[in-house]
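K.L.:
Test case, fold it:
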Amino acid sequence: MSRINQIQKIYFIGIGGIGMSALARYFHSKNVVVSGYDKTQTQLTKALEDSGIAIHYHEDVDSIPKDVDAVVYTPAMPANHAELMYYQTNGYTVVKRSDVLQWISESSFNICIAGTHGKTTTTSMIAHILRHTGYGCNAFLGGIAANYNTNFWSSENNVVVVEADEYDRSFLKLSPDIAIITSMDADHLDIYGTAEEVENAFIQFSQKVKPGGCLITKYGLARASEFEVPDHCTYSLNDSLADVHVSNLIVVNGSYQFDVMNQYWKVDNVVLHMGGLHNIENAIVAISVAKYLKIDNEKIKAAVADFKGVKRRFEYLLKTEKHVLIDDYAHHPTELEALISGVRSLFAGKKLTLVFQPHLFSRTNDLADEFAVSLSKADEVILLPIYPARELPMAGVTSELILNKMTLVDKQVLAKEAMLEWIQVNKPELVVMAGAGDIDTLLQPVKKILTTD
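P.N.:
As a prediction, the model looks like this:
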């Protein structure tokens, strides 16, 4: 019997995380008794509670179940968390999310999507195509798929589509049949120390591909010569030297239409309703996987056309003649650059106002120069204070660190309330809100302001 099948009761510390909540849904679907803790109540935790999962929001050993078969915790949880320490010191099976994904994927056909950015949308596209076409898969997503309003679904087909997270080197516990690497830029330097170590981890991930498996990577990645998987396919938006690329790209009624080309096959007249040129590249990957699995062209095209995107990934909150409001999870300089480029490809001529909330003191400190370059490509920028997440403040590290390096003239740092007041006074026509913190709590107030002028 596998380790997964032996679990009848399970407890999650940090159950409200996007990856943790997907695992909680998985066990709940298997009729396992699921419960958990998180620091604050969110829409995600409310949805879990509505499904019958018990959650509490105060760190309290007296409130936790004592008869559980396994305890799962997020690496973002402090090591001195009282509940975590209780389970660790009292003989319980205490594991990270990545360990559980390893258990789940031990005996399945696995499609694992890695990358410092792009992986959530790519994972969601692949899983959507497999579901929409009837191929079937078990999906563990790092975001909420707009088509289904969930980050997890199951299938009778023993195929797992999973986001392979590089944080804490979690993805090295997976065994891909198909491995995808969308990018491997410097990030999580609090874990890796150097950009070279980040790259080393991705190369190690590529070496996890099972014999006879396939590796798909973005064309032009650093150290690409070190990828040694025999079946290795590269992709690019417009570089014909890549194995798979796009041709005949046009914008029709605010959507992209294009052909996807390979030496051996072609999928023509693909329509993608999701904005952002980077999302065309994500679609290339998803289509390549579908072709590898021998799914019919017409079914693939119908699935892509039906893809509604991922919550907080180039998500339109408002789109009228007077105002456009776009929400995106971008929290790395490369992601911001891709986001700005994507917005400009669809809204050429409109003044682009970007509201950005830096995420983590360490990332801000490590990448301040790069953030300044990317953000300066907008027309005007409002920086919110840094969202700390799991970190304590760092001396001298504030949003002003980025601001002072920016070449843009129209730039400022504003607290949340001051930002809303600025929106109220200026009513900008094209607003993009980006960040991985709690900036999403400001979306509806901004939308309300822009729809009441």
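K.L.:
only C-alpha atoms for contact and neighbour calcs from this point on.
P.N.:
OK.
K.L.:
What segments of the stretch 201-350 of the chain are helices?
P.N.:
Listed in chain order, the helices found in the stretch 201-350 of the chain under DSSP state H, counting those that start in this stretch are 277-292, 297-306, 333-346.
K.L.:
want to throw these into JSON lines with mean neighbour count?
P.N.:
Rendered in JSON lines, the data for the helices of the stretch 201-350 of the chain read as follows (neighbours: other C-alpha atoms under 10 Å):
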{"stretch": "helix 277-292", "mean neighbour count": "22"}
{"stretch": "helix 297-306", "mean neighbour count": "18"}
{"stretch": "helix 333-346", "mean neighbour count": "20"}
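K.L.:
export these to TSV and tack on distance to residue 191?
P.N.:
Rendered in TSV, the data for the helices of the stretch 201-350 of the chain read as follows (distance: least, C-alpha to C-alpha, whole Å):
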stretch	distance to residue 191
helix 277-292	26
helix 297-306	36
helix 333-346	18
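K.L.:
quick one: which of the ones you listed is nearest residue 96?
P.N.:
Nearest to residue 96 among the helices of the stretch 201-350 of the chain is helix 333-346 (27.1 Å), distances taken as C-alpha to C-alpha.
K.L.:
Out of the helices of the stretch 201-350 of the chain, the one nearest residue 76 is which?
P.N.:
The stretch from the helices of the stretch 201-350 of the chain with the least distance to residue 76 (C-alpha to C-alpha) is helix 333-346; that distance is 21.9 Å.
K.L.:
for comparison, sequence B:
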Amino acid sequence: MSPSVPPTLDRPHFIGIGGAGMSGIAKILAQRGARVAGSDSRESETAAALRALGVTVHVGHDAAHLAQDATAVVVSSAIRPENPELAAARERGVPVVHRSDALAALMEGTRPIAVAGTHGKTTTTSMLAVALTALGADPSYAIGGDLDAPGSNAHHGGGEIFVAEADESDRSFHTYAPEVAIVLNVELDHHANYASLEEIYDSFETFVGKVRPGGTLVVSADQPGAVELTSRVRDMGDLRIVTVGEAEDADVRVVKINPRGLAGEVTVLLDGRMLTFTVSVPGRHYALNAVAALAAGIAIGAPARNLASALAKYTGVKRRLQLKGEAAGVQVIDSYAHHPTEMAADLEAIRGAAEGGRVLVVFQPHLFSRTRELGAEMGDALALADASVVLDIYPAREDPIPGVTSAVVIDAARAAGADVTAGPDRDAVLDAVAGMAKPGDLVLTMGAGDVTDLGPRILARLGS
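P.N.:
Down below sits the predicted model:
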């Protein structure tokens, strides 16, 4: 057993090992020498990438998949109590470890940077991982999405820095004790776990309170929720606070953002000096994410100018405005956006890159609880597109809620003046999009569910 593997995680079994967060932890453990196994509901490229590392991946859930010598079963909050492998572990007395506890154990002995916020975590974590790698720091990292290939969401590095996405959805980010914490924004989301915005603030305060003594909080100076959080933690212990954004009083102030098609250039005022660097993805919100990454990297010890240049090496992460291809003069782009703020930000970014073409959206609402609470705002966001097709709600881990359907979004979008149609039949959606799209248009598949699968099919239909 490698000394860097906690004994409990020497022979772990992951339930839902194909998930973005779970697969990353499994990958790092395998790279550290643990004998990793797990199961997932379906075959995937991620499963194949894990097998290439020597991980045993079963398809389907069955108590027989749990090895007799398993030292722990790792679960996320999405795993239900009746899962047969989880039930078998409890019956046999095998320790059950939450994903966040496993990740926290891997961070021990490192200098962690934890990236939190309602939106932008994956992108900002990825930017830091890519930039620090380019500088030769060889950081370990765990990201909620793949950088450029299945399995590229995590890495066991030889350096002392560990960059991790910190998930607030189930309060699991309270487990971490970072040297540097980033809070990009604070908004009400995850309605199944938080009853109010006040509960969200309390949760983020707890997260900030976990920062190591003498550590740094990098926080937005622009977003109202982040500004409110800053006021609440201003006098918290031995904590250095660095504000970033376009506000006049920001410690790292964004002076200018210049869009350049599917990229951009940002100028910041840092310690009395102007610093300009390229961001190789479109949109103001991605430029602001890059500035937060810059501030966090500086806080951990990276030279500012070198880090700024290295940030240009980041060219995107899967499902975050990812170009899937072009056919018949139409570009198809995939967006993970599922909260109204994210939707509006991505649509504005794409609008800026459309260069006269139309923006057409295939949107899939994610979660019944989120659609119930934010469906009207989702509809408002779709008004930023030239035309949209709305699929049925992707349930993920939730059971249906009576009366909550994608019609909540569609009705709100139409009330906002949007051109929107329902798309319950996917073959009909393909025909509708192919019929609408003209050379120069951009088609955006948007949502956190399996709407991403439609991108290649739309390209195939356009090219036929």
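K.L.:
Quick one: closest of the helices of the stretch 201-350 of the first structure to residue 69 of the first structure.
P.N.:
helix 277-292 (36.3 Å).
K.L.:
What is the burial count for the nearest residue to residue 234 of the second structure once chain neighbours are set aside?
P.N.:
The spatial neighbour of residue 234 of the second structure that comes closest, neighbours along the chain excluded (C-alpha to C-alpha, 6 or more residues apart in numbering), is residue 241 at 7.6 Å. The number of residues packed near residue 241 of the second structure is 20, by other C-alpha atoms under 10 Å.
K.L.:
quick one: what helix or strand has the spatially most central residue of the first structure in it?
P.N.:
Centre of the first structure computed as the mean C-alpha position; nearest residue by C-alpha atoms, centre = their mean is residue 120, 3.4 Å away. Element membership of residue 120 of the first structure, judged by DSSP states H and E, is helix 119-132.
K.L.:
Would you mind finding the match for the residue nearest to residue 234 of the second structure in the first structure?
P.N.:
Correspondence of residue 241 of the second structure to the first structure, assessed by TM-score structural alignment: residue 232.
K.L.:
before we move on, the earlier item: how far off helix 297-306 does the helix holding residue 120 of the first structure point, in degrees?
P.N.:
Helix 119-132 of the first structure runs at 130 degrees relative to helix 297-306, counting by axes from the mean of the first three to the mean of the last three C-alpha atoms, to 10 degrees.
K.L.:
and helix 119-132 of the first structure, how far from the chain's centre?
P.N.:
12 Å (C-alpha atoms, centre = their mean, to the nearest Å).
K.L.:
Now do the contacts for the counterpart of residue 23 of the second structure in the first structure.
P.N.:
Matched to the first structure by TM-score structural alignment, residue 23 of the second structure sits across from residue 21. Taking C-alpha atoms under 8 Å, 6 or more residues apart in numbering, we find residue 21 of the first structure in contact with 15, 44-45, 48, 151.
K.L.:
please redo it, this time with the cut-off set to 7 Å
P.N.:
Residues counted as contacts of residue 21 of the first structure (C-alpha atoms under 7 Å, 6 or more residues apart in numbering) are residue 15.
K.L.:
Next: residue 331 of the first structure.
P.N.:
Contacts for residue 331 of the first structure (C-alpha under 7 Å, 6+ apart) come out as 358-359, 434-436.
K.L.:
Just put the residues you listed in a markdown table and tack on secondary structure, neighbour count and distance to residue 366 of the first structure.
P.N.:
Written out in a markdown table, the entries for those read as follows (DSSP: H, G, I helix; E, B strand; the rest coil; neighbours: other C-alpha atoms under 10 Å; distance: C-alpha to C-alpha, whole Å):
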| residue | secondary structure | neighbour count | distance to residue 366 of the first structure |
| --- | --- | --- | --- |
| 358 | coil | 27 | 12 |
| 359 | strand | 23 | 12 |
| 434 | strand | 26 | 19 |
| 435 | coil | 23 | 16 |
| 436 | coil | 19 | 17 |
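K.L.:
from those residues, which is closest to residue 343 of the first structure?
P.N.:
Ranked by distance to residue 343 of the first structure (C-alpha to C-alpha), the contacts of residue 331 of the first structure are led by residue 434 at 12.4 Å.
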